[in-house]
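Q: got a sequence here, can you build the structure:
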Amino acid sequence: MSIREERGLSAILPADQSVADYLADHPDFFERHAGLLEQLRLPHRSGAATVSLVERQVSVLQDKNRALDHRLRDLVAVARSNSALSDKVHALAIRLLRAEDKSSVLDGLERGLREDFGASQAVVVLFHNTSEIVQGVKTRFLRSVDRSDAALQPFATFIQQSRPRCGRIRDVQREFLFPGENEGIASVAMVPLGRKCEVGILAIGSNDPKRFNPTMSTDFLARIGDLASAALAAASHRLEAARGGS
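A: Reported below is the predicted structural model:
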């Protein structure tokens, strides 16, 4: 760029800024000079022609409206999804409330996850007081281990954090939770049962790698964990009370 061109550009830029500043300070300018709006021409976004300033403003507003409409549709879809999940959690709560003992609690939990939530692969790992509950519960759904079992070492961080986790898990974790079926499990939701997994772990597996991902909300999973652990604790209390009264 020549010195003359640089000087010309430096003279234009302050002038452009002055015009912009003036229009910003006088928002009623085009109301007092309405005819200018039709005279001002801007390149069309496609580059094929020119349009008036008013037409450009209309185009910009239409784009904004479309973006807002898409956003609103997304919010409505999320609200409907949350409402459906809330209904399913409510139905699960009723199942668990009707359960009279631990065996019934686990059976209701397994049925609710399979029938209401479409969970084809799920397992509950209980850490203590399991001697009386295995009858009537599918062994595929129930695992009982000592809390000090070395097989739980790969879950140490999850147990300590005590919050639901979604996504891919390590092979050793997947093999422990879903023995013999780990190759078909692409994503997993792990839910603590009780504080620091005091009761155990609930794990739900899916062959869809996107079904459970680290970015998804875990609020409803946490509610399911709270319901299950509370129902199991209540069943234990009833059993202890019955033994004490006999």
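Q: rest of the way, CA atoms for contacts and neighbours
A: Will do.
Q: report the distance from the longest helix along the chain to the chain centre.
A: The longest helix of the chain (DSSP state H) is helix 53-98. Mean-position distance between helix 53-98 and its chain equals 14 Å (CA atoms, centre = their mean, to the nearest Å).
Q: next one: stretch 6-13
A: 54 Å.
Q: gap between Asn182 and Thr157?
A: Shown here: Asn182 relative to Thr157, a distance of 21 Å by CA to CA, to the nearest Å.
Q: who has more neighbours out of these two?
A: Neighbours were counted for Asn182 and for Thr157 using other CA atoms under 10 Å; Asn182 has more, 17 against 10.
Q: the more buried one: what's it in contact with?
A: Neighbouring residues of Asn182 by CA atoms under 8 Å, 6 or more residues apart in numbering: 171, 174-175.
Q: how many other residues sit next to the residue lying closest to Leu97 once chain neighbours are set aside?
A: The shortest distance from Leu97 to any residue other than its chain neighbours is 7.1 Å, reached at Ala231 (CA to CA, 6 or more residues apart in numbering). With neighbours defined by other CA under 10 Å, the count for Ala231 comes to 25.
Q: from the chain's centroid, how far away is the strand or helix carrying Ala231?
A: Per DSSP states H and E, Ala231 falls inside helix 219-245. Centroid separation between helix 219-245 and its chain, computed with CA atoms, centre = their mean, is 26 Å.
Q: one more, please, to line up against the first structure:
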Amino acid sequence: MNHDAMNPITEEDIANYLANSPDFFERNAELLAAVQLTSPHGNRAVSLQERQAEMLREKIKMLEHRIMDMVRHGNENMIISDRIHRWARAMLLVQSSRALPATLVAELQNQFMVPQVALKIWDVDERYAQDPFAQGVSEDAKTFASSLTQPYCGVHSGFEAVNWLDDPATAMSVALIALRPGAVNSPGPAFGMLVLSSPDPQRFQAGLATDFLERIAELASAALSRLRPR
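A: The predicted structure is shown next:
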């Protein structure tokens, strides 16, 4: 490095020199022992080796926290997957098509501990047209269901579908899940909608990941397809 009084050596010059001279500290090993740094855990001075050890411990602690978060999320996902499995199994065991909607709702409440669940389906086979699950749905509610390309999670904002619940007044947060043939985000019209609600405003809060709700929508749609005209 060639510098004069007009161009003094900068920290960047020193850093570049050390980065490009890996044998510098081998030739000047005594400097490593002489370097003193300020500890992040107080004002005391520590050696370079001690500071490196502290940084390494901090990185290890951060990685441990990340691993624990991954394990926790993995366990939570496994529990949810197991509940979806048991719920789907219960629907497959239903022999009467007419009993399927009630079983679907009851098992959702039991497996996922949802305080209230309601289900309405339309465009059903004429054999089921007078059943309670096929009654009391306005054209506006059908249009709204068809507009949902993913489950809605958030506060109750005057949705007609919330009135399908036994106790709409206690629905502080809701999940509205459109049912349609194929994938939940397919462009086709919906033929039904599931309503999940909780008195806990945070249970179905806006921004909640909807992956598992989408799986529920697809499984429910497939199971309920037997109620539709052939």
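Q: where does the TM-score land?
A: Here the TM-score for the pair of chains, by TM-score structural alignment, normalised by the length of structure 2, is 0.82; 220 aligned residues with a CA RMSD of 2.8 Å.
Q: about what we covered before: any idea which of the contacts of Asn182 of structure 1 is closest to Asp219 of structure 1?
A: Nearest to Asp219 of structure 1 among these: Arg174, at 22.9 Å, using CA to CA.
Q: thinking again about what came up before, show me what the residue nearest to Leu97 of structure 1 aligns to in structure 2.
A: Correspondence of Ala231 of structure 1 to structure 2, assessed by TM-score structural alignment: Ala223.
Q: now do Arg66 of structure 1
A: By TM-score structural alignment, Arg66 of structure 1 lines up with Lys61.
Q: again, but for Val51 of structure 1
A: Going residue by residue (TM-score structural alignment), Val51 of structure 1 aligns to Val46.
Q: find the helix or strand that its match is a member of.
A: Using DSSP H and E, Val46 of structure 2 falls in strand 45-47.
Q: among the contacts of Asn182 of structure 1, which one has the most neighbours?
A: Of the contacts of Asn182 of structure 1, with other CA under 10 Å as the count, Arg174 tops at 21 neighbours.
Q: just the element for that residue, please.
A: helix 171-177.
Q: with Leu37 of structure 1 instead?
A: Per DSSP H and E: helix 34-39 holds Leu37 of structure 1.
Q: mean distance of that helix to its aligned residues in structure 2, please.
A: Here the mean offset of helix 34-39 of structure 1 against structure 2 after fitting is 1.9 Å, by mean CA distance after the TM-score superposition for structure 1.
Q: which elements pack onto the helix or strand just after that helix?
A: Where DSSP H and E defines the elements, the next helix or strand beyond helix 34-39 of structure 1 is strand 41-43. Counting contacts by 3 or more CA pairs under 8 Å, 6 or more residues apart in numbering; DSSP states H and E, strand 41-43 of structure 1 is packed against strand 50-52, helix 53-98.
Q: angle of the helix holding Ala231 of structure 1 against helix 53-98?
A: For helix 219-245 of structure 1 against helix 53-98, the angle by axes from the mean of the first three to the mean of the last three CA atoms, to 10 degrees is 10 degrees.
Q: buried ones in helix 219-245 of structure 1?
A: If you call a residue buried by 16 or more other CA atoms under 10 Å, then helix 219-245 of structure 1 has these buried ones: 221-222, 224-236, 239.
Q: please apply the same query to stretch 125-141 of structure 1.
A: Buried-residue list, stretch 125-141 of structure 1, by 16+ other CA under 10 Å: 125-127, 130, 133, 137, 141.
Q: widest-spaced pair of the residues you listed?
A: Going by CA to CA, the pair spanning the buried residues of stretch 125-141 of structure 1 furthest: Phe127 and Val137, at 16.0 Å.
Q: gap between Arg180 of structure 2 and Leu32 of structure 2?
A: Taken as CA to CA, the span from Arg180 of structure 2 to Leu32 of structure 2 is 69 Å.
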